[in-house]
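Student: here is a sequence together with a model predicted from it:
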Amino acid sequence: MSNFSKTFSSSLGRKLIMCLTGLFLCSFLIIHLTGNFQLFKNDDGLAFNQYAHFMTHFTPIKVVSYLLYSSILVHTIWAIIITQKNKKSRPVAYAVQPKEGSIWSSRNMGILGTILFVFIVVHMSNFWYEYHWGNTPFIEYRTDLNTGTTVSKEISSAEYTDYVSYVDNGVEIIKSKDLYKAVAFSFQQWWIVALYVLAMVALSFHLVHGFQSAFQTLGWNHSKYKPLINFVGIWVFSVIIPIGFAAMPLYFLFK
């Protein structure tokens, strides 16, 4: 076995894989949340549909997307492996569970991760799969370039593709898949909204432990930087980002 294989099959190596894939997923959360804020624009979904097209057709983004899917699978698989290794190393559970120096989220990362994995499967099925191969409706936007006024209407297709954009007699015409409408429809179903909110609560607790643990694994937990890491981990990733994502389904449910 090579030194590389030995390193990543060791306990430290497994933790290193977890922390690197986890930090990559954290960076994606920021990008994904920023793009999804287009849902709040009062433009009948124009900005969000343009964002959806860009994210699925711009080559560098597509490459990053495949890295993202791989990271989710690797992160999940290695989490299961680490959990099983820990159980095998201590087949008999503690008579009294140690709680001093640990928090609830650190003792229940498996439960939190399972909730998030179920959420990701539902999310990808409802939107990613439907956008590529499902029955996502089409919409046409006509913007008068002189007045800036935009009107929209549902159409049968975007001329046999998922996005068309051109200018005709001073009018910008955009025909695209209407993922915005698909999102609005899904988020009018209370059980989907409930799942999303529950998943964001799980994400919050998951990141409380996971974000700080990743920097500890990398050895970047110096006392000089630890307050900043804790602040970013708690307030940015464990509070602001989950609230931002949870606000979207609640917005459409009560809109």
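Tutor: Perfect, I can see it now. Residues are numbered from 1 along each chain as shown.

Student: please make it C-alpha for all contacts and neighbour counts, starting now.
Tutor: OK.

Student: so where do the strands sit in the protein?
Tutor: 138-144, 150-155, 163-168, 171-177 (DSSP state E).

Student: between those, which gets nearest to residue 87?
Tutor: Using Cα to Cα as the measure, strand 171-177 is the one of the strands of the chain that comes nearest residue 87, at 47.6 Å.

Student: included below, for side-by-side comparison, is a second structure:
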Amino acid sequence: MALTGLFLCFFLVIHLLGNLQLLLAPDKAQLQYNLYSDFLSNNILIKIISYVLYASILAHTIDSIYLTIKAKKASGSPYVRDRRNRASKWYARQMMLLGTIVFAFLVIHLKNFWFTYKFGILPADANGNKDLYGLVVNSFQDLWYVIFYSIAILALGFHLLHGFFSAFRSLGLYHPTYDKLVKSIGVLFALAITAGYVIIPFYIYLNL
């Protein structure tokens, strides 16, 4: 769980850096983003990494389901009043729900973009690359999808708030000396990822 989670955190950073190209001037953004997408689609090393990514997503999901079921079985009598809210944040107690929202979004997101790009018919840009940029812009012209996307990213942000710090503890890297530092880094990471991803659909919706 911890290793797959940290690998997915690394992927989030790389994916965000690539998507920030969408904030460039439209003409430049189109050609550059489509060139970037074509490179990712045809590079053998990237393909291998993508298989690791898919495996990590499945492993992380299956592991989280297993741990949730295990925790419920070990929680004891259902008649005992739950007082966990006094010791933990609400998002720490709702990791499964937040993860489910993120996973559902991921399936829809892959279907709308990755599947269409790989197997659909898209027009070409001036350089002859598939126009994924146009597909993204058209998708974010719909306010409902912008809102849906943003809600999913917020769920991801809260998931990261607990998950980042929890991953270090799970790996046995906890120590009182740098406990607050890791928590602070986790909060900054969650905020940066959330803000970085959310700004893109709103920028496109409001400006393009």
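Tutor: Received the coordinates, thanks. This is a predicted model, so every value here is computed, not measured.

Student: picking up where we left off before, in TSV, list the strands of structure 1 along with distance to residue 40 of structure 1.
Tutor: Shown next, in TSV, are those (distance: least, Cα to Cα, whole Å):
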stretch	distance to residue 40 of structure 1
strand 138-144	18
strand 150-155	17
strand 163-168	22
strand 171-177	18
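
Student: can you give me the helices in structure 1?
Tutor: 3-9, 11-36, 46-57, 59-89, 104-107, 109-123, 130-133, 179-186, 190-217, 226-231, 241-254 (DSSP state H).

Student: tell me who's in contact with the most centrally placed residue in structure 1.
Tutor: Centroid-nearest residue in structure 1, with Cα atoms, centre = their mean: residue 29, separated by 5.1 Å. Applying Cα atoms under 8 Å, 6 or more residues apart in numbering, we find residue 29 of structure 1 in contact with residue 241.

Student: and it, what pairs with it in structure 2?
Tutor: Aligned counterpart of residue 29 of structure 1 in structure 2: residue 12 (TM-score structural alignment).

Student: separation between that match and residue 5 of structure 2?
Tutor: 10 Å (Cα to Cα, to the nearest Å).

Student: before we move on, what about residue 108 of structure 2?
Tutor: Residue 108 of structure 2 is 20 Å from residue 5 of structure 2, by Cα to Cα.

Student: more crowded one of those two?
Tutor: Higher neighbour count among residue 108 of structure 2 and residue 5: residue 5, with 20 against 13, using other Cα atoms under 10 Å.

Student: so that one sits right up against residue 166, yeah?
Tutor: No - the criterion here is Cα atoms under 8 Å, and residue 5 of structure 2 misses it with residue 166 at 9.7 Å.

Student: which residues touch stretch 111-122 of structure 2?
Tutor: 130, 131, 132, 135, 136.

Student: structure 1: matching residues for that stretch?
Tutor: Mapping stretch 111-122 of structure 2 onto structure 1 (TM-score structural alignment) gives residues 125-136.

Student: what's the span of that stretch from first residue to last?
Tutor: Its start and end residues considered, stretch 125-136 of structure 1 measures 12 Å (Cα to Cα).

Student: how far does it sit from the chain's center?
Tutor: Relative to its chain's centre, stretch 125-136 of structure 1 lies at 16 Å (Cα atoms, centre = their mean, to the nearest Å).
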